[in-house]
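Engineer: when you get a sec, could you give me coordinates for this:
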Amino acid sequence: MVTRLPKSDPLNLTGVFRREVPMPPGSFLSLLPDSLWSSLLTTDPGSGAPLYPVCYAKDKRLPLGPGDETVYLTLTGCVAQRRYPYGRGAKEPVILRFRGAGQLLGEAKLLDPCSSVETVCLSDTWVLPYSADHLNRLLGRRGGQGRGALLASLEERNRTDEMIYGTVTRPPLRRVGALLHHLAVTAGTGHPDGSVRITGPRQTDLAEALLVSRSTVENAVSVLRTGNLVASSYRRFVVTDPAGLARLAGVPRDFRLSA
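Structural biologist: Now for the predicted structure:
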């Protein structure tokens, strides 16, 4: 293994590289066979350069524009991806989705090198960068098992996105609760007392993702605080009772945090 880890390791990157840290269920890394994990950490056969993890600081953009040729495997952190299907006009809709550990970012570049998506790190985010060509070669090894894991993770992600972001007829409290639970699963950090900390997203980000007003999110978070399900401060939420939040939000059992 040639991956060089930072001297200080507060996010347990060492455990991530040893596959000792569970990845969110349904994510690419959770579905990737052990036999292929070591392949993702080897030297790039195209350039000969070793693969080192890179940290992008909070509010920095990942270089995923049309002229960039790199895709990123998220190891820790939380990012917001925005798409502008009708252009960037002031009144045009914006699609915002949150992504966390174990997810591949910029996967469309595996098919179209000119694709792009605006990706902003909401917290300090560790990623493993790959050239699109290199990753395509890796995914094709061992009978395409890696490609199968990626396709399965994208299907899981699409279904989850529909459940979290697309159910606009559900009550706002349940929608906000489900999104916070989703963030706890995909981008949260667990603590021994059972709580889960989510660092990075703001209430305005939640409102933008759910296509509701900020006051709607504020009111929902206030109810969750009163019920001792969530604590919050600027760019930080702590899910103090994951099971209770899941029940209130009506989260299907398959998407609940492990006990």
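Engineer: every contact and neighbour count from this point should use C-alpha atoms.
Structural biologist: Noted.
Engineer: you'd agree residue 197 is up against residue 239?
Structural biologist: Yes - with contact defined as Cα atoms under 8 Å, residue 197 reaches residue 239; the gap is 6.3 Å.
Engineer: who has more neighbours out of the two?
Structural biologist: Just comparing residue 197 and residue 239: by other Cα atoms under 10 Å the higher neighbour count belongs to residue 239, 28 against 20.
Engineer: run this one through as well so I can compare:
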Amino acid sequence: MLSVRVRLRGCVAERTLIGSSPTMRILGAGAVLGCMKVFDRRIPPPTATCLTDTWTISVPLERMRTLAESNASLMKAVGVSVADRLEATERIYNRHGLKPVQRLAGLLAHLVMHCAVPAEEADFRVEGPAQSDLAEALSLSIGSVEAALKTLREDNTVLPGYRTYEFPSLRRLLETSAIQFPPESLAGALAAF
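Structural biologist: Now for the predicted structure:
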């Protein structure tokens, strides 16, 4: 049975097959896996891989459609989830004209906003995605991601570990990413100072 799953905690890799090749996005708390299926029955269902310990609320797809069709607030919430996903795709994933280090910094900054956990040596920590996950999400080679991580590590912007990334300076990460985050987000607030 197909379900819509609301992420409460954790980090997942969602793969959607539209066309001939899958698209992978890394999602965190607040994301709604399968939200596009609520609006369009023709879209193939996504698959997800949990990258960390993940908590979700699951609602059968047909039940979610029925609820959304009869409740304008729920329909709006699902629509906002779809709009957020599209906006993040443009802001984070479709930046092919930038250098790999800028693209990687942008994705890592996005993950800090949605998947951060307390860090040991820095203010923020992201757990879960392997270098291969980051490469697939950004349509980069693993070598490009490794080189970008090396640059970020040398600049003391990211402290990478095994499937972990700590950030001594979120401001430096945001500057490297060259992304304009929404003003109401943590990243947007930091950029305003």
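Engineer: circling back to that earlier point, what touches both of residue 197 and residue 239 of the first structure?
Structural biologist: Counting by Cα atoms under 8 Å, 6 or more residues apart in numbering, the contacts common to residue 197 of the first structure and residue 239 are residue 184.
Engineer: what residue of the second structure takes the place of residue 69 of the first structure?
Structural biologist: Aligning on TM-score structural alignment places residue 69 of the first structure opposite residue 2 in the second structure.
Engineer: once you drop chain neighbours, what's closest to its match?
Structural biologist: Once flanking residues are discounted, residue 2 of the second structure sits nearest to residue 61: 5.6 Å by Cα to Cα, 6 or more residues apart in numbering.
Engineer: give the buried residues for stretch 13-22 of the second structure.
Structural biologist: Applying a neighbour-count criterion of 16 or more other Cα atoms under 10 Å, one finds 13, 14, 15, 16 buried in stretch 13-22 of the second structure.
Engineer: in a strand, that's where the third one is, yeah?
Structural biologist: It stands for residue 15 of the second structure. Yes - the assignment for residue 15 of the second structure by DSSP: H, G, I helix; E, B strand; the rest coil puts it in a strand.
Engineer: show me what it aligns to in the first structure.
Structural biologist: Residue 15 of the second structure maps onto residue 82 in the first structure, with residues paired by TM-score structural alignment.
Engineer: again with residue 29 of the second structure
Structural biologist: By TM-score structural alignment, residue 29 of the second structure lines up with residue 101 in the first structure.
Engineer: surely that match touches residue 187?
Structural biologist: Yes - assessed by Cα under 8 Å, residue 101 of the first structure is found in contact with residue 187 at 6.0 Å.
Engineer: give me the common contacts of the two.
Structural biologist: 76, 77, 78.
Engineer: look at residue 210 of the first structure and say how many residues are nearby.
Structural biologist: Neighbour count for residue 210 of the first structure, taken as other Cα under 10 Å: 23.
Engineer: between the two ends of stretch 86-98 of the second structure, how far is it?
Structural biologist: 19 Å (Cα to Cα, to the nearest Å).
Engineer: among the buried residues of stretch 13-22 of the second structure, which one sits closest to residue 173 of the second structure?
Structural biologist: Closest approach to residue 173 of the second structure among the buried residues of stretch 13-22 of the second structure (Cα to Cα): residue 13, at 22.0 Å.
Engineer: pretty sure that closest one is touching residue 54, no?
Structural biologist: No - applying Cα under 8 Å as the test, residue 13 of the second structure and residue 54 come out as separate, 11.3 Å apart.
Engineer: let me know the helix or strand that the counterpart of residue 198 of the first structure in the second structure is in.
Structural biologist: Counting by TM-score structural alignment, residue 198 of the first structure lines up with residue 126 in the second structure. Residue 126 of the second structure is part of strand 124-127 when elements are defined by DSSP states H and E.
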